[in-house]
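Engineer: Below are the sequence and a predicted model for it; my questions follow.
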Amino acid sequence: PAYADPRAGLAVEVLSSRPDQVSGGDALIEVRQARGHRVRVSRNGEDVTAAFRRTKDGVRGVVTGLDVGDNTITATAGPYRKSLEVRNHPIEGPIFSGAHQQPFVCKTERGGLGAPVADNQDGQGMRVEGGWSRNCFAPTVTDRLYRSTDGTFKPMPAGRPADMATTTLLDGRTVDFVVRRERGVINRFLYSIAMIENGWNGRAIYRFDGGVAIGHDQGTLGGSALDPYGLGKGYAILHSSGTRTSTHYNLILGGETALMVKERFIERYGVPLYTVGVGGSGGGIQQYVYGQNHGDRVIDAAIPQYSYPDMVTQTIHVGDCELLERYMDHNPRWARWEDRTALIGMNASDTVPNPYTGEQGSDECVNGWRGLTPLTMNPLWTSNDDPEWERMDPPGVKDTVEWTHWDDLRKVYGEDENGYARSTWGNVGVQYGLRALRDEVITPAEFLDVNAKVGSWKAPADMVQEGCPFVRTACPADFDPWSARNADLGDPAPRRAPDPVAIRNVQRSGLVFRGDIDIPVIDWRHYLEDQLDMHNAHQSFATRKRMLDHDGQAGNQVIWFTDARPAGEEFDQTPEALRVIDAWMANIRRHPQRGVVGNKPEQAVDRCFATDGTEIAAGPHVWNGVLDDRAPGACTRHFPLYSTSRIVAGGPIEGGVYACRLQPVERAIAKGLYGSWRPTREERARLKQIFPTGVCDY
């Protein structure tokens, strides 16, 4: 936050946000003063000194009544005078995310806030009493809950209930488990702030949630809004439907929402000792991206779980899945499921049940990622069949939406000449199975065949509606789990080039995690490879590689794995991670000059754990062999890692290459790119036919 020069006798600072990013008409202001003078504070010339209370270094108070737009906060003390310009934005936003997305389905009633407030008479938005609502605002509500001995939260009655649970706080006190909760609407999304009554430990957890969605929806609050462990230890819990990627995946909007929720918390309860992020999958991605884009303004530390570096670069290899699955499902060479890892890179099993065939045998593309292609790429298909759409006007407005990830972020990717959002996905020059060829797992003939027939995706203007299982009325006759009707196929099948404008725009947007993060990070996940879970374990190291590529340092990130074989997730390492983060942050407060890495406590090191949470190994060398050529460390040996189709094709583990640099086929052969294979004249001609513009030179 910006503030005036203290050498001039006064310093004025906004504690709740940046001065140019205030929202909702109020801000927590601190004035640090020269000794011996009484401070007076005004807002746009009107005295607001009564809102301030004395602190050790000056005065602090919440200034309300700020105009939308520019405001001036002025402090005077004796001969000293300082002013600070503050820009206030509406509570419904936006601050920097751009124009509001429409249509936008309201969920305030489902969230326990009552019907949304009418904000227009133009027939736009959700039909409500008195008109229509486009911004889905509802008044803030507060309530009291208690934790029952049956493990649930219940409304707090007038007297102490017989089934009241107790909890032991961080300071050792045991108290009744009574929670005060505030819910409302910020930036058009639902938010929740909860903390135990009379027991806040001064720390906050921001709970981020995962999932995949295309927006146009207010969303609902998740169960993590009432995190029993965090509340029970005295943490304040911050949460928003706008920071759940099951609501949308616009992390520019999500970051803005998180900043506004954090601002609200600080204005009501003060500046916490620190705020730590906790959340898995998309909730982990948000911590990396917001930590990069906003420094410590949202979170001071992070516990990303089951994370990826970001979402937008996952589309690169996930877009390959159904193309490869269609090819393999129609080729007897790939009838044995475990062979498929040679092409997709991810794990495959001959014994894991397949939800689409009802038989044994599947892979991560099927069990983990099936359905993501139509969800993110097909403008005609959506999984959002919420009945609230029936209340939306004008009639048929849902059908005007282009339901793709690219359109959800049209403001970032840009618009093509046909009016569709630009896309970063492409596979020109990608040699599927290259590593398997070099390792002699597949033959040259098999390598040529898959690359000739794998195909690519049609442009959005040419896509048609999906079949079964995505459109239920098409089942069972029109079975097309591969979305083959929307693939460009042939022999050789055409490849698709990514849009260079889209690539340039997204790389500048802040949606791509570049590795620029300087807060404490404990990256933790259960090891779920045997379950063919989509949260593949190598992604923790993809993130670390981006950090190393950024500035050569990744000492502020530690990676923890907990075994989940064979039964699945059991032991939760989050409480231990919170304890280590607490010690880490305490060290930083005591010795700020040592920086983040210099303040790591003893347990803030790379570690891996057994299914019961006991430590297998810890230290700087346990993951040797993952990002280097050293002998595998103890954790590396215990937890085999898989990859992706693009890594198998020769790409880097960091996974962020949208469009590879191309090289002529003859140059690739001369460089020995194909290992022991020396293509014949006919094979060279076939390679050039498949790759007329060249092959990837990663």
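Structural biologist: Cool, the structure landed.
Engineer: From here on, just use CA atoms for contacts and neighbour counts.
Structural biologist: Noted.
Engineer: did I read that right, residue 59 in a strand?
Structural biologist: Yes - assigned with DSSP: H, G, I helix; E, B strand; the rest coil, residue 59 falls within a strand.
Engineer: wait, isn't it in contact with residue 30?
Structural biologist: Yes - between residue 59 and residue 30 there is a contact at 5.8 Å, judged by Cα atoms under 8 Å.
Engineer: got the residue ranges for the strands in the stretch 301-450 of the chain?
Structural biologist: 301-305, 348-353, 360-363, 392-393 (DSSP state E, counting those that start in this stretch).
Engineer: can you tell me which of the ones you listed comes nearest to residue 417?
Structural biologist: Each of the strands of the stretch 301-450 of the chain has some distance to residue 417 by Cα to Cα; the shortest is strand 392-393, at 28.8 Å.
Engineer: Tell me which residues are up against the helix or strand hosting residue 668.
Structural biologist: Assessed by DSSP states H and E, residue 668 sits inside helix 665-670. Here helix 665-670 makes contact (Cα atoms under 8 Å, 6 or more residues apart in numbering) with 674, 678-679, 684, 687-688, 691, 694-695, 697.
Engineer: Second structure for comparison follows:
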Amino acid sequence: MARLLLQGALRRPRAAGWAGVLLLSCILAACGGDDDTQPLQLRTLSNRADLVSDGDVLMEIVPPSGSSANALKVTVGDRDVSSAFTRTSSGRILGLVTGLAAGNNTVRASASDAATAHIVVNNSPRSGPVLSGAQTQPFYCATSTPQAASGNVPQTAPSGLAGTADANCGIASETKLYYRTTAAAPAGGCSLPDPFSNTTLAQPAAPAVQCWKEYTPGSQPADMAAAVTTDAGVTVPFIVRVERGTMNRGIYDIAVLFDPSKPWTPTAPQAGWNGKVWYTFGASTGQPRRQVRPDNSNRWPLQEEQLKRGFLVAANSMTDSSRNSNRISMSETVMMMKEHVIDTYGLVKFTIGTGCSGGSINSNMNLSTMPGLLDGVITSCTYPDSETTAIEVGDCSQLVEAYQKPQMLALWTGLPQATINAKKAAINGHPDQTGCQAWFNFFGSNGKAGLYNYRHVNPADTATGVITQDATPTNNCELPNSAVYDPANPVATASLPRCNAWSWAESLWGKVPGSPAARETRDNTGVQYGLAALLNGMITPEEFVTLNEVVGGFDHDSTPTAARAAADSDALATAYRAGIVGSGKQLAKGAIIDLRGWDDSTVNRPPSLPAAAALGIHHQWFSWAIRERITRDAGDAGNQVLWRFAATGLSAPGTLSLEALQTMDQWLTSLVTAGGSGTVESRVRAAKPANARDFCILTTDATQSTKVYDQSACDADPFLKPAASPRQVAGGPRAEDILKCQLKPLIQGDYPAGVFTGSQFARLQAVFTGGVCDWTKAGVGQQAVASPLTFKSGPGGTALGNPPVSAQD
């Protein structure tokens, strides 16, 4: 479909998908063939030829040596698309092929002095999926204005778009221009409310500080900010073009510097764009069944530093972890978005992913599940992935409940509360008892498949850890309670939506045979909770035995059980093969800067940190878990840089975030410029700038500006030294990527002589009838990563294989 220029603004009647010129991996790029054997080559540039979406793809025609490609003719089936191709200033022959039908399309090219060749392009709909398998249903589309809940239909979210959603939640795209005003940005960054709020039916008030206002082409507002000079040395008005549309059932925003007086085509972009993409991922984790806009925390007005340097900024609600915990569908959305960027705006030099918490999970998951989509990531509040983070969430939830059971309370009767809490901390592996309580409060109910009554520890009573329960039931689907599965009435509600992450991603995991529940990876069979605490004398043998007797497990509904939880073997294999367990091998292929802030406790905080700034769940050891995995799988972690700080909590002090952007920009620019034929891993490490090295800022540093490179000095700071997890206290590795351990016999000789009485050991044998974890062995189902996988043929996935290339007729 032709691009139309209206009032100098780039317009598209519809928007495409995006994946891109993948600079780090031919796995997700159309790498073409060998000029010696292909008289004429056709290459898809915006994505692999078999993963194209939305009916268009940017292509290149490469003539054989000596050919001038005169009388070039390009067809799609019987349709002539030759006019779409042009020779660029660099001499390349590029063209946007549009109007692709669903499924296979044969694109053929010929020239007067070259033989004819063809390539088959497989096109999927803009609404998806491409390779993630069947989309979860039901799913409720956003509306131009919010609609109140009615019966089993939830309240709809406002789309911020004028159009009406189709059956697949597709809504017509819109573009607007905004100019930066002269107003100073508030402390929290500029905001720009959409016409409607995501969470209320009322229209919000305008922001007190209007950093951005809509721009009318040709006007010169009195409060327009000065022109900006990009990192490429191009000076342009500080005007941003914002495109909003839908992709893979998510709502996206794309923002980039734009001169309304000049044209823009994908083969001739405006000079204000530096060719770089800044992709933001939203935080938290969830699986609600409603279409919404991108999370407020990653909206484009907050990316002002990136925009004025010339970056294109992109976000999609289906890559926000709070809205989509299917990590393959999430990465697929990034692929489609990147393809759309290339088809619409032009070739991409490199892409940086960024996010905190759940946003860090999605940054790392892109590296692990579909290497090459992102060239580098800048993360904060970092976790490696959701499956292994769920180990600590599950363990903490079980332990918080166990500490309140009568058997444990009886053992601790009469002990000072400080002593009891020190025992809990030793079992948990955390600085104090509040880390596990925080996990229990924030995400302990996230695995609930249907209706449940929320249980939590009162934040004002972290000392005793007493649990209270809400009287009103709720669910994790954001649906009316009448519309979801009810564990208390399992037969009658078996066909209703299940609301945990594994059912949301049922296309990956599949179902448990004979059950509506999805297969899942949670497991605590054989785990000896508090083992290190026992061995170092922090808890008594009786406390150890009793704890492991009462801790129990849970079923697929997250209902507590006396027996330990057992993972589904097929799900374990899928998690490792697909890279859903963050793979050190794949993570080693990207440049990583980890802004490692502090959030290990809600009570024992750095003196400068207010209570409201501590959540207590972003434990520092997760960054070291990633380092352990990369080192183990790739030989070293030379591609991962840790910048540690604690006095400011999770927020990087001073200009550290900006320095991370500049350092990553330098790193990837060097990588792209250098090229080379070595492995991706070696090229990433060779391109690493000198200032990309580990350091910390000590908590006692009043100015929070002095970089300390002595790691032993960093570790001596009590707020900078990483702690551990309950699973590590139980003997597990710091990498924490063993979802289910292999078992070994329970042998009394494995413990110090005389530690248990005969009765106590007999009780342990009754708990661990199948044995205890053997941490010297790989986990059950743990195997080499094979990502990227495609799930088009069903759960479990199959290797994607090599990309299609052109062939001579």
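Structural biologist: Perfect, I can see it now. Every value quoted in this text rests on a predicted model; they were computed, and no experiment measured them.
Engineer: Who has more neighbours out of residue 59 and residue 30 of structure 1?
Structural biologist: Per other Cα atoms under 10 Å, whichever of residue 59 of structure 1 and residue 30 has more neighbours is residue 30, with 24 against 21.
Engineer: quick one on the thing from earlier: tell me which of the strands of the stretch 301-450 of structure 1 sits most buried.
Structural biologist: Mean neighbour count (mean count of other Cα atoms under 10 Å) peaks for strand 301-305 among the strands of the stretch 301-450 of structure 1, with a mean of 27.
Engineer: Please name every helix or strand in contact with that strand.
Structural biologist: If you count contacts as 3 or more Cα pairs under 8 Å, 6 or more residues apart in numbering; DSSP states H and E, strand 301-305 of structure 1 packs onto strand 275-280, helix 282-294, strand 521-527, helix 574-590.
Engineer: State the helix or strand in which residue 514 of structure 1 lies.
Structural biologist: Here residue 514 of structure 1 is assigned to no helix or strand, by DSSP H and E.
Engineer: Can you tell me the closest non-neighbouring residue to it?
Structural biologist: Using Cα to Cα, 6 or more residues apart in numbering and skipping the chain neighbours, the partner closest in space to residue 514 of structure 1 is residue 546 (5.9 Å).
Engineer: follow-up on the earlier one: figure out which of the strands of the stretch 301-450 of structure 1 is closest to residue 18 of structure 1.
Structural biologist: Nearest to residue 18 of structure 1, of all those, is strand 301-305, at 19.2 Å by Cα to Cα.
Engineer: Give me the packing partners of the helix or strand where residue 586 of structure 2 lies, helices and strands only.
Structural biologist: Taking DSSP H and E as the criterion, residue 586 of structure 2 maps to helix 584-587. For helix 584-587 of structure 2, the packing partners by 3+ Cα pairs under 8 Å, 6+ apart come out as helix 358-369, helix 621-634.
Engineer: With structure 1 overlaid, report how far the first one is off on average.
Structural biologist: What it means is helix 358-369 of structure 2. Superposed on structure 1, helix 358-369 of structure 2 shows a mean distance to its aligned partners of 1.7 Å (mean Cα distance after the TM-score superposition for structure 1).
Engineer: In structure 1, point out the residues matching that helix.
Structural biologist: Aligning helix 358-369 of structure 2 against structure 1 (TM-score structural alignment) gives residues 282-293.
Engineer: Centre of the chain to the matching stretch, how far?
Structural biologist: Its chain's C-alpha centre and that of stretch 282-293 of structure 1 lie 5 Å apart, by Cα atoms, centre = their mean, to the nearest Å.
Engineer: re earlier: export the strands of the stretch 301-450 of structure 1 as TSV, with columns for distance to residue 73 of structure 1.
Structural biologist: As requested, these are arranged in TSV below (distance: least, Cα to Cα, whole Å):
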stretch	distance to residue 73 of structure 1
strand 301-305	31
strand 348-353	62
strand 360-363	60
strand 392-393	42
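Engineer: between those, which gets nearest to residue 610 of structure 1?
Structural biologist: Short answer: strand 301-305, nearest of the strands of the stretch 301-450 of structure 1 by Cα to Cα, at 16.8 Å.
Engineer: buried ones in stretch 441-457 of structure 1?
Structural biologist: Neighbour counts over stretch 441-457 of structure 1 (16 or more other Cα atoms under 10 Å) mark 442, 444, 447-457 as buried.
Engineer: which of those residues lies closest to residue 101 of structure 1?
Structural biologist: residue 457 (26.7 Å).
Engineer: what does that closest one align to in structure 2?
Structural biologist: In structure 2, residue 457 of structure 1 lines up with residue 554, judged by TM-score structural alignment.
Engineer: got a list of what the closest residue to that match other than its chain neighbours touches?
Structural biologist: Distances taken as Cα to Cα, 6+ apart place residue 560 nearest to residue 554 of structure 2, at 4.3 Å, with adjacent residues excluded. Going by Cα under 8 Å, 6+ apart, residue 560 of structure 2 touches 552-554.
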